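Undergrad: Next comes the sequence, and after it the predicted model I'd like to discuss.
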Amino acid sequence: MQLVSKSQLPMLPQKRPHPDSKSKPPPLPEAEQKIYTSIKSKQSMGIWTADIKRETGLPNTVVTKALKSLQNKNLIKDVVNVHNRAKKMFMAVEFEPSREISGGSWYTDGKLDTELINALKRVCLRYIAEHKVTTMEEISRSIEASRVLNVPCSMQQLLEIVRTLVLDKEIEEFRSKGAGEFARVPSGKTCYRISRGKVGTEAGYLASVPCGVCPRISECTPDGVISPKTCVYYNKWLNLDF
């Protein structure tokens, strides 16, 4: 008998596993697939539990069980709607809640971040008061450079804060004239200063700004006899710890 070495044996074709055989998840049960399709179709807007039941026509118990299963499989997540935190809303995990749902950058976990808002108001007011007249870009650069806040703030966020202060009549918005108190700001550029008019009831600590109640405010000029530089009341107010 003639022996045959392994190298002389014919090569048999090897069956290769399908490339997606391991990565492809198993198909979802019919009810779960129906619910998942409904949720995913809403993308970043999400969908209420009641609307899922209405769209799918499935019984309450089936929907509840399927939602829990889909969450365990990390396919969907529940999100907080700032307009109605009591009702559950669901969204596919690959989407982030839209501004209408999350409330935007001022909300954290569905709650208005009043601490951040008030901190930004104080910082903006202090900077404007110290610089008499300033621009949005200067306010933004100052806050970024000083690192007085532990969270980054975009220009849009700061603009929203400043606009709120304008609406509350705590500061005033102007177009620079390029002369006088506006000399350091290019003509035509939007700038801000502490309000010299009547302060509203919601102004809080700004109601104590001496300029707003000074009977000689019309005579006050940067380099005049009556000036913010020589006013003891104004300097005292600037040194207040907001």
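TA: Good, I have the coordinates.

Undergrad: From here on, just use CA atoms for contacts and neighbour counts.
TA: OK.

Undergrad: tell me the SS of Met91?
TA: Following DSSP: H, G, I helix; E, B strand; the rest coil, the label given to Met91 is strand.

Undergrad: now for the helix ranked longest in the chain, which elements pack on it?
TA: Using DSSP state H, we find that the single longest helix of the chain is helix 114-131. Contacts defined by 3 or more C-alpha pairs under 8 Å, 6 or more residues apart in numbering; DSSP states H and E place helix 114-131 against helix 136-146, helix 155-167, strand 190-194, helix 232-238.

Undergrad: Tell me which of these sits nearest to Asn118.
TA: Checking the helices and strands packed on helix 114-131 against Asn118 by C-alpha to C-alpha gives helix 155-167 as the closest, at 9.2 Å.

Undergrad: What's the first helix or strand after that closest one?
TA: The helix or strand immediately downstream of helix 155-167 is strand 171-175, counting by DSSP states H and E.

Undergrad: correct me, but Tyr234 touches Gly212?
TA: No. The pair Tyr234 and Gly212 fails to qualify as a contact (C-alpha atoms under 8 Å) at a distance of 10.6 Å.

Undergrad: Presented hereafter is structure B, for comparison with structure A:
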Amino acid sequence: MLEVTNLRAGYGAINVLWDLSLTVETGKLTTIIGPNGAGKSTLLRAVMGLIPVTQGSISLHGKPLNGTPTWEMNQLSMAMIPEGRMTFRDMTVEENLMMGAFAPQHRAQATANLEKSYAMFPRLRERRKQLAGSLSGGEAQMLAMARGLMSDPKLLIIDEPSLGLAPVMVNELFEILARLKQEGRTMILVEQNTHRAVGVADHVYLMQSGKVVLSQAACDVSLDHLHDLYFAR
């Protein structure tokens, strides 16, 4: 579905990604692991058109994405759930969810997708009239995920969803990811919880210093070897 080839990207004169290549297969959960500063979020921003690509290519279903404005990614059935949740704090839970279906092409299915979101995240139904700013960290993460699903994207990109969450909420989060995977949803998951990320993934990429240093089917990954590479031992 998504193909990244020999990618270089960064911020101004500072290059972060170095000839990076990876593939995301349709219907699979691809997880990208790496320490802080490895370039994981930079990669996602490049895919979503938030930063310019200086070399290489990004393609979706064989069609180039290079230069596509971020606001057009929704039309290509892509959605990103950013690190830090970024909910609209002064809007209600339900208003936040409806913003996920704001684009004209998604409005006809908004009511049906809202019910799907409430079925998957029952706590959000209970809180639907509350301001998003009053939610706990775990509830806010569920809201961010549900909002991303409101457009029923073919490719869902999730950046550090477990960051700062209590263990019980991390468990609930990964149960939801497993359900989405069973539904055949194509996902990219950036995550630092290596054990949980590998456990839910189909394919694992490990990044170090803007490069892919391991690409392996999740079922073949040795956590000991992964951690040796992760910590550059």
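TA: Received it, and whenever you're ready, just let me know what you need. On a predicted model such as this, the values are computed, not experimentally measured, just so you know.

Undergrad: Quick check: TM-score for this pair?
TA: Once superposed, chain against chain, the TM-score is 0.24 (TM-score structural alignment, normalised by the length of structure 2); 92 aligned residues with a C-alpha RMSD of 5.4 Å.

Undergrad: returning to that earlier point: could you say which of the helices and strands packed on helix 114-131 of structure 1 is packed most deeply?
TA: Ranked by mean neighbour count, these are led by strand 190-194 with a mean of 21 (mean count of other C-alpha atoms under 10 Å).

Undergrad: Let me know the angle separating it from strand 171-175.
TA: Using axes from the mean of the first three to the mean of the last three C-alpha atoms, to 10 degrees, the direction of strand 190-194 of structure 1 lies 150 degrees away from that of strand 171-175.

Undergrad: What is whichever helix or strand comes after strand 190-194 of structure 1 packed up against?
TA: The first helix or strand that comes after strand 190-194 of structure 1 along the chain, using DSSP H and E, is helix 210-213. Here helix 210-213 of structure 1 touches helix 232-238, going by 3+ C-alpha pairs under 8 Å, 6+ apart.

Undergrad: Who are the contact partners of Lys34 of structure 1?
TA: Thr56 (C-alpha atoms under 8 Å, 6 or more residues apart in numbering).

Undergrad: Now it: which helix or strand?
TA: helix 30-40.

Undergrad: which helices and strands sit right next to the following helix or strand past that helix?
TA: Later in the chain than helix 30-40 of structure 1, the nearest helix or strand by DSSP H and E is strand 47-48. When contacts are defined as 3+ C-alpha pairs under 8 Å, 6+ apart, strand 47-48 of structure 1 sits against strand 89-92.

Undergrad: What residues sit buried inside the next helix or strand after the strand it packs on?
TA: From strand 89-92 of structure 1 onward toward the C-terminus, using DSSP H and E, the following helix or strand is helix 99-102. For helix 99-102 of structure 1, a neighbour-count test (16 or more other C-alpha atoms under 10 Å) marks 101-102 as buried.

Undergrad: did I read that right, Val63 of structure 1 in a strand?
TA: No. Val63 of structure 1 sits outside any strand when classified using three-state DSSP, being helix.

Undergrad: how many other residues sit next to the residue lying closest to it once chain neighbours are set aside?
TA: Closest residue to Val63 of structure 1 apart from its sequence neighbours, by C-alpha to C-alpha, 6 or more residues apart in numbering: Lys53 at 6.8 Å. Residues lying near Lys53 of structure 1 (other C-alpha atoms under 10 Å) number 17.

Undergrad: Thanks a lot, see you next time.
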